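A.B. asks: Let me see the structure of the following:
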Amino acid sequence: MTILLSVKKRIEIPNSLFMSQSLEDVTLIGPTRYYAQPEIKSSLDLPSLTTLHLENVILNHENPGEYGGIFSKCLNLKNLTLSNCNINDHTPFISYPEFSKLTPEKGLYSFANVVVPHLKNLTVVDCRGPIKIYAPELSSLMYQVPYYDTFFANGLSCLEKVDFYMCPFEEDDAPIMKILEQFHTVKYLTLGLEVVELLDLYVDMLSNLPSPFANLTSLKIYPWKKEGKKKLMVHRQVKNFLLGASSNATVSIYSRKQVKALKDATSAQ
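C.D. replies: You can find the predicted model right below:
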């Protein structure tokens, strides 16, 4: 079921709209204007729901003490996509055993915890707000955030593929190395060029750190922003940190100039 809302001012989504024993797939899309985006305040009562896509919607649970919040009654929900949503639900955001895929895109997400024991795929794109992940079965992570926010994961022992594009503050007390060490099991790692540029600032510290990656088969470095250093010079200490324990891994480094040329060629076709 797909619901498209076109309203001129904010409305509260009535409980009756989300009370079904049989619905399995729901898409709800509100207006792009923030002041007109609909608001969900009560738990969605959709016990058969497996796939949910919410876009341009505000989640503001009226009972923040309720365990699980907005999705507490969606017991079979496996695939959740949130696009340009704002979440004001201060309970642990996700705490359901059935989740296998979670995709927050854009918007403001004030949740602190993602607790999903069987989550396999997590995609975080252009979101604001700190995130803490407990997902021991997570195998694929895409984290594309073009500014700094707190990132912490625990128990990522099954992680095989990571695309990571966060740009931390240079003066951060928890250097980028501590974040990368959380991905120690990965085989396929794609890093934003800006992450590698930041590692260059810690060459003295890196000299005393072992490489966290023992299983890498592929490392790709790809620019997130158009501006930045004209040419990346990767220090030996940075290479040792990324590849010291995976000497047979293939390495692909894309410059901003190369990416621009690829985009121009694609646009010309």
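
A.B. asks: switch to C-alpha atoms for all contacts and neighbour counts from now on
C.D. replies: Will do.

A.B. asks: List the contacts of the residue nearest to Leu5 when sequence neighbours are not counted.
C.D. replies: Once flanking residues are discounted, Leu5 sits nearest to Gly30: 4.9 Å by CA to CA, 6 or more residues apart in numbering. The contact partners of Gly30, by CA atoms under 8 Å, 6 or more residues apart in numbering, come to 4-6, 36-38, 55-57.

A.B. asks: Contact partners for the residue most central in space within the chain?
C.D. replies: Centroid-nearest residue in the chain, with CA atoms, centre = their mean: Val124, separated by 1.8 Å. Val124 sits next to 103-105, 142-145 when contact means CA under 8 Å, 6+ apart.

A.B. asks: Can you tell me, leaving aside adjacent residues, what's nearest to Lys187?
C.D. replies: Using CA to CA, 6+ apart, the nearest residue to Lys187 is Leu216, at 4.1 Å.

A.B. asks: Surely the one you found is in contact with Leu189?
C.D. replies: Yes - applying CA atoms under 8 Å, one finds Leu216 in contact with Leu189, separated by 7.4 Å.

A.B. asks: Common neighbours of the two, please.
C.D. replies: Common neighbours of Leu216 and Leu189, counting by CA under 8 Å, 6+ apart, are absent.

A.B. asks: Tell me which stretches of the stretch 51-200 of the chain form strands.
C.D. replies: Using DSSP state E, counting those that start in this stretch, the strands of the stretch 51-200 of the chain run over residues 51-55, 58-59, 79-83, 86-87, 101-105, 108-109, 113-115, 121-125, 131-134, 140-144, 151-154, 161-164, 188-192.

A.B. asks: Identify the residues contacting the second one?
C.D. replies: By CA under 8 Å, 6+ apart, the residues outside strand 58-59 that reach it are 37-41, 70, 85-89.

A.B. asks: tell me how far the ends of stretch 160-167 are from each other?
C.D. replies: 22 Å (CA to CA, to the nearest Å).

A.B. asks: one step back: using a markdown table, lay out the strands of the stretch 51-200 of the chain together with distance to Thr266.
C.D. replies: What follows is the strands of the stretch 51-200 of the chain, written out as a markdown table (distance: least, CA to CA, whole Å):
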| stretch | distance to Thr266 |
| --- | --- |
| strand 51-55 | 29 |
| strand 58-59 | 36 |
| strand 79-83 | 26 |
| strand 86-87 | 34 |
| strand 101-105 | 25 |
| strand 108-109 | 32 |
| strand 113-115 | 37 |
| strand 121-125 | 23 |
| strand 131-134 | 35 |
| strand 140-144 | 22 |
| strand 151-154 | 34 |
| strand 161-164 | 22 |
| strand 188-192 | 21 |
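
A.B. asks: Please generate a structure for the following sequence too, so the two can be compared:
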Amino acid sequence: MSNSAATEKVKVKVSDNEHKDMLSDLPDCIILHILSFLITKHAVRTCILSSRWKNLWKRLPALIFHISDFRGFRNKIFTEFVSKVLSLRDSSISLQTLDFENTSSLLEPHVLIWIVDYAISHDVQRLRLSGTTAIAQIPVALFSSQTLTHLTLSITICYGCENLFPESLNLPALSTLELENFTFSVGDNGCAEPFSTFSRLKRLLISHCTVKGWGALCISSATLVNFTMYNDSDDYYKIDLCTPSLCTFAFRGVPYHDISWSNISSLKHVDIDAEVFPYSCYGPPLFLFNWLSEFANIKSLTVTAATLQVLSLIPGLLTFKIHSLGKLKSLRVKIDEIQYGLCVALCNDKLQNVKSKKEAAMIQRAFDLGLEPSPLVPDGVVDFLLQNSPSVEVELVDCRKITS
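C.D. replies: Just a heads-up that it's a prediction; the model follows:
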């Protein structure tokens, strides 16, 4: 080895040691904060670094258990790992965050009970349960936690089953709630009111949820600031919003919901990414048009090119007058690839208005070649949105370039 090569090797070793020393010089609280972002399996492995690190992981403020990080006989290995972590962790330390993700249908239910009971008994503040766990398997103690501020429940739906959201909850500190794949039960008044007891709720996300029967979903909250909704089905139900503090509304998916916007004068920011099913029984997306007609005080509106295409399916849209969007200061249009289902709907809409077989053949060929819709931002729809605020500058964001 040459002298220069040996010198470089020594420099690398010294540099590595310097980095190790710098990390070791950090206070325990900083190191624990860093470790809390790691999967617990990896955080525990730091015990081999030195005597300083041997027991450091036992004071972790966050535990992240994902069964997908285990291979082989992962159900058994995962169960043993969870058992050891919960038994060896310093019980005097409160638990800030617990993230449990189960992708195995064979995992014993008692593992979830261990995890949730441990979290509740250690004053957990943020809790996420995701995967194939059934709602009936979640210990009822979870729904009366006095310390829980953030709760995420994303439960996989089994064929022929439904995940009924619990009717009686006592979560006085809850400020953020995220739900996926739940069915809300309807009371004697024909309404589902699953969030009425949350006196501090500020952020709500419901993803792919529905209402049992033909009832309405009532969201009444004096504190709710941010409401986000994802929907990928054509299940229709009405939503009654009574949210006087609502500032931001975001929607992704198929807009098949009749929303009653009572007392939303505080709403300032709206973000919509709409789609449609090509053969929906509901016809043109009039619900989306009705939503836009209610946004009297919003300052910023973000839409996708797909949303504008969905609006263009409404017959005679450009001739309508709306009395909203008069206080708009910002309009952002995000341009991305149009999904296949919407392309089919747009193609079918054009085919209904052709005047000759030749024209129909040209439209069908353009669709088959992926040339439709063209243009991606339909003519006139942006001007339609700005008819009451024509001086607003439009920002076009090409997301295809960002993600490429």
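
A.B. asks: OK, contacts around the closest residue to Ile338 of structure 2 other than its chain neighbours?
C.D. replies: Nearest residue to Ile338 of structure 2 in three dimensions, chain neighbours excluded: Ala306, at 6.0 Å (CA to CA, 6+ apart). Ala306 of structure 2 is in contact with 273-275, 335-336, 338, 342, 376-377, counting by CA under 8 Å, 6+ apart.

A.B. asks: What about those residues, which one has the most neighbours?
C.D. replies: Glu275 (26 neighbours; other CA atoms under 10 Å).

A.B. asks: Go ahead and confirm it touches Leu342.
C.D. replies: Yes - Glu275 of structure 2 is within contact range of Leu342, at 6.3 Å (criterion: CA under 8 Å).

A.B. asks: and for these two, which residues touch both?
C.D. replies: Residues touching both Glu275 of structure 2 and Leu342 by CA under 8 Å, 6+ apart: 306, 310.

A.B. asks: ranges for the helices of the stretch 101-250 of structure 1?
C.D. replies: 176-180, 193-199, 203-206, 236-243 (DSSP state H, counting those that start in this stretch).

A.B. asks: what's the following helix or strand after the longest one?
C.D. replies: Using DSSP states H and E, the helix or strand that follows helix 236-243 of structure 1 towards the C-terminus is strand 250-253.

A.B. asks: In the next helix or strand after that next one, which residues are buried?
C.D. replies: Using DSSP H and E, the next helix or strand after strand 250-253 of structure 1 towards the C-terminus is helix 256-268. Buried residues in helix 256-268 of structure 1, defined by neighbour count with 16 or more other CA atoms under 10 Å: Arg256.

A.B. asks: Equivalent analysis for stretch 147-166 of structure 1, please.
C.D. replies: For stretch 147-166 of structure 1, burial by neighbour count (16+ other CA under 10 Å) applies to 149, 151, 153, 156-166.

A.B. asks: Tell me how far the residue nearest to Ile338 of structure 2 lies from Leu385 of structure 2.
C.D. replies: From Ala306 of structure 2 across to Leu385 of structure 2, the span is 15 Å (CA to CA).

A.B. asks: One more: Asp117 of structure 2?
C.D. replies: Computed as CA to CA, the Asp117 of structure 2 to Leu385 of structure 2 distance reads 51 Å.

A.B. asks: Check Ser185 of structure 2 too.
C.D. replies: As judged by CA to CA, Ser185 of structure 2 and Leu385 of structure 2 stand 37 Å apart.

A.B. asks: Contacts only, for the corresponding residue of structure 1 for Ile219 of structure 2.
C.D. replies: Correspondence of Ile219 of structure 2 to structure 1, assessed by TM-score structural alignment: Val114. Neighbour list for Val114 of structure 1: 92-95, 131-135 [criterion: CA under 8 Å, 6+ apart].

A.B. asks: Whichever helix or strand Ser83 of structure 2 is part of: what's the following helix or strand?
C.D. replies: Using DSSP H and E, Ser83 of structure 2 falls within helix 74-88. Sequence order places strand 97-102 as the next helix or strand after helix 74-88 of structure 2, per DSSP H and E.

A.B. asks: Next, the angle from that following strand to strand 150-155.
C.D. replies: With axes from the mean of the first three to the mean of the last three CA atoms, to 10 degrees as the basis, strand 97-102 of structure 2 and strand 150-155 are set at 0 degrees to each other.

A.B. asks: how big is the angle separating strand 97-102 of structure 2 from helix 74-88?
C.D. replies: Going by the same axes, to 10 degrees, strand 97-102 of structure 2 makes 160 degrees with helix 74-88.

A.B. asks: can you list contacts of strand 97-102 of structure 2?
C.D. replies: With CA under 8 Å, 6+ apart, strand 97-102 of structure 2 has contacts from 61-68, 119, 124-133.

A.B. asks: So which of these belong to strands?
C.D. replies: In strands, judged by DSSP state E, the following of the contacts of strand 97-102 of structure 2 are found: 62-66, 126-131.

A.B. asks: Most neighbours among those, please name it.
C.D. replies: In terms of neighbour count, Leu63 stands highest of these at 27 neighbours, by other CA under 10 Å.

A.B. asks: That one corresponds to which position in structure 1?
C.D. replies: Structural alignment (TM-score structural alignment) places Leu63 of structure 2 against a gap in structure 1.

A.B. asks: Buried ones in stretch 290-302 of structure 2, by neighbour count?
C.D. replies: Neighbour-count burial for stretch 290-302 of structure 2, counted by 16+ other CA under 10 Å, picks out 291-292, 294-302.

A.B. asks: Take those residues and write them to a markdown table, including distance to Met362 of structure 2.
C.D. replies: Shown next, in a markdown table, are the buried residues of stretch 290-302 of structure 2 (distance: CA to CA, whole Å):
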| residue | distance to Met362 of structure 2 |
| --- | --- |
| Trp291 | 35 |
| Leu292 | 34 |
| Glu294 | 39 |
| Phe295 | 39 |
| Ala296 | 41 |
| Asn297 | 43 |
| Ile298 | 41 |
| Lys299 | 42 |
| Ser300 | 39 |
| Leu301 | 35 |
| Thr302 | 33 |
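
A.B. asks: What is the nearest of these to Leu396 of structure 2?
C.D. replies: Checking those against Leu396 of structure 2 with CA to CA, the nearest one is Thr302 at 10.0 Å.

A.B. asks: The residue nearest to Lys187 of structure 1 maps to what in structure 2?
C.D. replies: With TM-score structural alignment as the criterion, Leu216 of structure 1 lines up with Leu328 in structure 2.

A.B. asks: now swap in Thr2 of structure 1 and tell me
C.D. replies: Per TM-score structural alignment, Thr2 of structure 1 is aligned with Leu98.
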